[in-house]
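*Asks:* here are the coordinates; sequence isn't available:
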C-alpha cells in the first residue's frame, strides 16, 4: 500500500501541546495495561510518524473495542480524529513529557496489509522536545525584538503558561487566558498525579447532607462530573461546602484544579471509575464560558420490562413518564436520622411500570402533576418480596430532559400510553391485576411450590381460599411516627418506647399482622399478611380492628370468622425456615386481590396445552 503516507514529524507538535487536525500515524505496538471487573480494558500504544515515535499514548475507553475485535493491530495506520494531551510529573516536578489520549480514530490501513514499520523513527525524548521549545522561544524573542511579533506571540499555541497567568485564570470567571491543552482527562487521573486541571460538565449535584457522631459534626455535598473520556465523583466537606456549593450548577462546565484523588467508595457511587476526588483548601473551581465539546450526560436506557429479569443491586439507566406520584413520607432511620422519601410510578413503551424512590430535597421539590418524563442515570435495582423497584438516591435525575428519547416517550404517552389499562407494575400488582403473571411471580399451586424444594426464596401467585384467620395477636401496638411501623415496648407507666426512633410516646397506633391458613385444590399453607392487605380482606382499618378487639373481643372474633372461605389471588414469597430443628415453609402474602378470571382462564388453558400437547391451528396454519 504505497499510497499510505504518515504525517512526517507531527508527533513533535502534538507532544509540545499544539492542536493539529487529522494526523496520520502508525501503531507499532499495542499493549493491554489494565483489566478489572468495574472498568474496561486499557491499552498503551507505541506510535510513529515516520520520523519520531512515542510510547506515551493511550486509547480512550470508547475506542478500545477496535482492539478487542481485531480491527486495530500492530503496524496499522490510523488517522487521529480527536485527542487530548496532558503534562505528567516526574518525582513531583513537571517536565516536558505529555500523555496522548486518543478519543476518536479511523483506520486507514490494517496491520496485516502494511506488515512492516514505515520509515526509520527515533524515540521522541523529553530532551528533544525541550530543545525544540527552546529554539521556538528564541525565534519568537527574536521576532519580538524586531518589533513584529506581538500578535504572533499572542496567537502561538506554544505560549508558556506562567504561574501568574494560571493563577489568574483559576481565580476569575474569565477563561480567555486559560490554555485548554493544560487540561487533564478524567480517564488518566490517578493518586500519583497531584497536579491536574479538569474541564468537566456537572451531571448531578446532591443536596447538602449533615452528620453527627463521636468525632464531631459536619456537612458534605457531592457532584458527578464527566468529560469525553469518563466520569468521576467529587465530594466537598465543611468549608468546601460553603465555598463551592452555591456556585456549582448542574449541566454547566467548569475548570477544576486541586484536590485529593483516592479510591472510590462503591457503596456511595455507581460511576464507572475506580477513583473519586475530595475537594480541599487548594481546590479552585472556575466556570468555563467558552465554546467546548465536553459531552452532555449520556444514557444507555433499559426498558422497564427488562428490569424484572435483572439481578438486584444492578445499576441501570431508566427513562419513563411519571404516571403517579405519592405523598412525601417523613420517617427516622434505624440510627434515628430523619429521612424524607417519595414514591413515584414510571411507565414506558414496554407497557410496564416501576416504582422509583426519590429522597431528601429532590423528593420534597418533585411535582408530578404534569406527568413529566424522568430520566435516571445509574439507578439501583432493589428487590423486596419478589418485587423490583429502583432508587435514585445518588443518581443524576433529569426532569423532561432535552434528549430524543424523552420527546419520543412524551409523544407515545400523550397519544397512546395514557389510555392503556393493562400496564403491568413490576413493583407490585398491575392496574388491572394481571401483574400476577409477571416473570418473577408466576401463578402456581401449593403442590407446585412445595415441589420446587425451595432453599432460598420463591415468589409466586396463588388462587386460594381462606380456611382460618387467627384472631389472637391479630394486631399490635405500633409507633405513631409517620412511616414507622415498629412494635412499641410498653414501659409500664402508660408510655411506650420505639427502639427504631429512639423516642418515648404516650400513645400508639394499632397495626394488623394476621396469620391465616389458605388452601387450594392441591394443598394448604399458613401465611403472614401485613396491614395493607389484611385491611382489604377484613374490610376494616387496623385502628378499627384494634379498638374492636380491645373493647369487645368476642364480637370482633366472630366478625373475623365471617371472612373465612373467601377466595383471593395472593401474591406471595416463600422460603425455608427452621423451627425446633424442623424445616418448614414460611410464606408471606404481600398482595391480596379479587380473582382476575382472565388470568385464571389463561393459566388453565396453558396447563391443558402443556399436559395434552394439543395445539389448534387456524386456516392459515397459525397455532393458538
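*Replies:* Great, that's in hand. Keep in mind that this is a model prediction, so the values were computed, not measured. Residues are numbered from 1 along each chain as shown.
*Asks:* drop to CA atoms for contacts and neighbour counts, all remaining ones
*Replies:* Noted.
*Asks:* how much space separates residue 211 from residue 217?
*Replies:* 6 Å (Cα to Cα, to the nearest Å).
*Asks:* and residue 272, how far from residue 451?
*Replies:* 42 Å.
*Asks:* just give the nearest non-adjacent residue to residue 574, would you?
*Replies:* Leaving aside its chain neighbours, residue 574 sits nearest to residue 587 (4.3 Å; criterion: Cα to Cα, 6 or more residues apart in numbering).
*Asks:* doesn't the one you found belong to a strand?
*Replies:* Yes - looking at residue 587 with DSSP: H, G, I helix; E, B strand; the rest coil, it is inside a strand.
*Asks:* list the contacts for it?
*Replies:* Contacts for residue 587 (Cα atoms under 8 Å, 6 or more residues apart in numbering) come out as 525, 526, 527, 528, 572, 573, 574, 575.
*Asks:* isn't the first one right next to residue 570, touching?
*Replies:* The reference is to residue 525. No - contact status for residue 525 versus residue 570: not in contact, 11.8 Å apart, counting by Cα atoms under 8 Å.
*Asks:* you'd agree residue 277 is in a strand?
*Replies:* Yes - secondary structure of residue 277 (three-state DSSP): part of a strand.
*Asks:* compare residue 525 and residue 570 (neighbour count), which wins?
*Replies:* Each of residue 525 and residue 570 has its neighbours counted (other Cα atoms under 10 Å); residue 570 has more, 26 against 17.
*Asks:* quick check: that one touching residue 588?
*Replies:* No - between residue 570 and residue 588 there is no contact under Cα under 8 Å: 9.6 Å.
*Asks:* which of the contacts of residue 587 fall in strands?
*Replies:* Taking DSSP state E as the definition of strands, the contacts of residue 587 contribute 525, 526, 527, 528, 572, 573, 574, 575.
*Asks:* will you turn these into TSV that also has distance to residue 202?
*Replies:* Formatted as TSV, those follow (distance: Cα to Cα, whole Å):
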residue	distance to residue 202
525	54
526	53
527	49
528	47
572	43
573	42
574	45
575	45
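*Asks:* would you map the strands across the stretch 1-150 of the chain?
*Replies:* 24-34, 42-48, 52-59, 77-90, 93-109, 122-123 (DSSP state E, counting those that start in this stretch).
*Asks:* just name the most buried of these.
*Replies:* Among the strands of the stretch 1-150 of the chain, the stretch with the highest mean neighbour count (mean count of other Cα atoms under 10 Å) is strand 42-48, at a mean of 22.
*Asks:* which other helices and strands contact it?
*Replies:* Judged by 3 or more Cα pairs under 8 Å, 6 or more residues apart in numbering; DSSP states H and E, strand 42-48 is in contact with strand 24-34, strand 52-59.
*Asks:* relative to residue 383, which of those strands is closest?
*Replies:* Closest to residue 383 of the helices and strands packed on strand 42-48, according to Cα to Cα: strand 24-34, at 33.2 Å.
*Asks:* A further structure is provided below for comparison with the first:
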C-alpha cells in the first residue's frame, strides 16, 4: 500500500474553484456497474461510490469507462483511499442523497491509491431519524433509519416499463417511536436470503428516500445507499432493547397506508366535538366510535391546586394465552396483583386532555396510545423529567395547538353508583394526513355548492 501524505484537502471545501486537490476518504457505499449509450451513440459504463473523510465531509463520486477498468475492483466498501485528478460538477439531486453541493467524476486521468486504514474516519456518517418524525417531514425527504424488521415479503423479479430487469423486496421497519413504515429494497439488497430478515433483526439504512404513496408514506433504498444488519451502534441497541422489553406487543402507527402490519387507526364516524358533547349527554346511547380532526389544547396537570399524576407504572410481563403485556398498575415495589409477582415495568400515560376544533372543546380521558400520539412523546420521556415538575409541564405545553390531530373517540354506556351515564374516551390520536384531509374538505365544499 502507498504511504499516506501528511495533508489532504477537506471534502466539505471542494468546489469548482478548487485546483490540484487530493482527498483521503473511506468508501462508505458502492453501486453496481451500469452501462449506457452516450450522445454520439458510443457505449459507456459507470459506477458510483460515496466517500467520507476524517472531518465528516461526504461526497458522491462517479467513475466512468477507463476509471471503471482501473479501479472497479480496487474500490471496496470500508477501505480508505486517496483520490485526485477528478472533476467537480453541481450535484444532481435526483441521484445524490448527500448534502454536498458538488459531486466528483473520474475518468482516464483519475488517480486512486489504497492507503492504510485511518481510524479517524468513521465507518459511516449517520443522522438517525425516528419514524414518528418522518410523518411530519416535507416530502420527498432523505432520512437515515434504524428499526426492527417486523415483517417482510419475498423478493420479486420483474421487468420495468423501459425493459430493465429489476428485483425488489418490501420490508416493514418499526422503531421505539411506536411507528412503522414500509421500505423497498432493490437489487442485491433485495436478493439477500430470507433468513437475513427473519427473527426481527435491527437494520440501519442510510439515505432512504421517502415519498407519498397512496394515502401514506413509503421509503425506497437507492442503489448507492448503505444497509447494515444488526450493527453495533447505540441507536441499534436502543431499538433492540425497546423491542425485547415490550415493543413487539405494542400497537404501531403505520405511516404506509397499505403496510402489511397492524397499527392503523380505528375507523370511526366523522364528527366534530359538538357532536361528542351531545353524545356524552345521552345516557342511553349504544356504543359508537367517532373520528374528529382537532388540536390538543390543554393537559390537566393540576386539579384544585394539587399536582395530578400523568402516568402510572404498569406490568410488562406477558399474559398467558395471548402473549400481550399485562399493562396493569403495579404498586410502589413493582408487584403486580394480577400476575402475583414483580417483573418488568414501564410507565404508561393516563391523561385528561382538552381537545379543541372550530366549533367546540371537550375534556377526554386519554389513554396511553392516544396520549403518545397527542403529545408526540413517550411516557418514559416524561418520567425522566419527574424530578423537575416545571420542565415536565413545559414539555407538555410544547404540544399545545401544534399539528392537527385525527383522534378516535369511543362513547359507550356505563354505570356509576347505580346511575347510567356515557363513558367517552380518546382511544387513538395521530397527525392528520394533510393531503387526504384536504381532499375531504374539497369534497365537502363541492357537495355544499351542488346542494345550494
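*Replies:* Yep, that arrived. The structure displayed is predicted, hence computed values, not measured ones.
*Asks:* ok, back up a step: what does the residue nearest to residue 574 of the first structure correspond to in the second structure?
*Replies:* Following TM-score structural alignment, no counterpart is assigned to residue 587 of the first structure within the second structure.
*Asks:* so in the second structure, which helix runs the longest?
*Replies:* Identified as the longest helix of the second structure according to DSSP state H is helix 434-451.
*Asks:* contacts for that one, please.
*Replies:* Residues from elsewhere that reach helix 434-451 of the second structure (Cα under 8 Å, 6+ apart): residue 215.
*Asks:* got it, and stretch 265-282 of the first structure?
*Replies:* 38-39, 190, 230-237, 240, 258-264, 315, 378, 394-395.
*Asks:* closest to residue 288 of the first structure among the ones in strands among the contacts of residue 587 of the first structure?
*Replies:* residue 573 (53.5 Å).
*Asks:* from residue 294 of the first structure, how far out is the residue nearest to the closest one when sequence neighbours are not counted?
*Replies:* Nearest residue to residue 573 of the first structure, sequence neighbours excluded (Cα to Cα, 6+ apart): residue 459, at 4.4 Å. To residue 294 of the first structure, residue 459 of the first structure is 46 Å away according to Cα to Cα.
*Asks:* of these two, which one has the most company?
*Replies:* residue 459 (22 against 15).
*Asks:* surely that one and residue 586 touch.
*Replies:* No - assessed by Cα under 8 Å, residue 459 of the first structure is found out of contact with residue 586, at 12.0 Å.
*Asks:* give the residues shared as contacts by these two.
*Replies:* With Cα under 8 Å, 6+ apart as the test, residue 459 of the first structure and residue 586 both reach residue 574.
*Asks:* hmm, residue 340 of the first structure is touching residue 359, no?
*Replies:* Yes - here residue 340 of the first structure reaches residue 359: they are 5.7 Å apart, a contact under Cα under 8 Å.
*Asks:* those two: which is more packed in?
*Replies:* More crowded of residue 340 of the first structure and residue 359, by other Cα under 10 Å: residue 359, with 20 against 17.
*Asks:* map the more buried one onto the second structure.
*Replies:* Taking TM-score structural alignment, the alignment pairs residue 359 of the first structure with residue 186 from the second structure.
*Asks:* equivalent analysis for residue 223 of the first structure, please.
*Replies:* That one, residue 223 of the first structure, aligns with residue 49 by TM-score structural alignment.
*Asks:* any idea how far residue 105 of the second structure is from that match?
*Replies:* 10 Å.
*Asks:* which residues do these two both contact?
*Replies:* By Cα under 8 Å, 6+ apart, the residues touching both residue 49 of the second structure and residue 105 are 61, 62.
*Asks:* ok, the two, which is more surrounded?
*Replies:* Taking other Cα under 10 Å, residue 49 of the second structure and residue 105 do not tie; residue 49 has more neighbours (22 against 18).
*Asks:* mind listing what the more buried one touches?
*Replies:* Residues counted as contacts of residue 49 of the second structure (Cα under 8 Å, 6+ apart) are 27, 28, 29, 30, 31, 60, 61, 62, 224.
*Asks:* again, only using 10 Å
*Replies:* 26-32, 59-63, 75-77, 104, 224-225 (Cα atoms under 10 Å, 6 or more residues apart in numbering).
*Asks:* in space, what's closest to residue 369 of the second structure - neighbours in sequence excluded?
*Replies:* Nearest non-adjacent residue to residue 369 of the second structure, counting by Cα to Cα, 6+ apart: residue 428, 6.2 Å away.
*Asks:* number of nearby residues for that neighbour?
*Replies:* 25.
*Asks:* now it, what's its secondary structure?
*Replies:* Assignment for residue 428 of the second structure (three-state DSSP): strand.
*Asks:* so what's the residue nearest the centre of the second structure closest to, chain neighbours aside?
*Replies:* Nearest to the mean C-alpha position of the second structure, counting by Cα atoms, centre = their mean, stands residue 131 at 1.8 Å. Nearest non-adjacent residue to residue 131 of the second structure, counting by Cα to Cα, 6+ apart: residue 179, 5.7 Å away.
*Asks:* what's the answer for residue 183 of the first structure, then?
*Replies:* residue 197 (4.9 Å).
*Asks:* which residues does the match of residue 359 of the first structure contact?
*Replies:* Contacts for residue 186 of the second structure (Cα under 10 Å, 6+ apart) come out as 155, 156, 157, 166, 167, 168, 169, 170, 220, 221, 222, 223.
*Asks:* just the buried members of these?
*Replies:* 155, 167, 168, 169, 170, 220, 221, 222, 223 (16 or more other Cα atoms under 10 Å).
*Asks:* and the first one, what's its match in the first structure?
*Replies:* Read that as residue 155 of the second structure. Under TM-score structural alignment, residue 155 of the second structure pairs with residue 328 in the first structure.
*Asks:* is its match in contact with residue 368, as I believe?
*Replies:* No - using Cα atoms under 10 Å, residue 328 of the first structure makes no contact with residue 368, being 11.9 Å away.
*Asks:* in the first structure, what residue corresponds to the residue nearest to the centre of the second structure?
*Replies:* In the first structure, residue 131 of the second structure lands on residue 304 (TM-score structural alignment).
*Asks:* isn't that match up against residue 352?
*Replies:* Yes - if you go by Cα under 10 Å, residue 304 of the first structure and residue 352 touch, sitting 6.0 Å apart.
*Asks:* what is the neighbour count of residue 199 of the second structure?
*Replies:* Neighbour count for residue 199 of the second structure, taken as other Cα under 10 Å: 11.
*Asks:* list the residues that contact it.
*Replies:* 148, 149, 150, 151.
*Asks:* since that was my last question, I'll sign off now.
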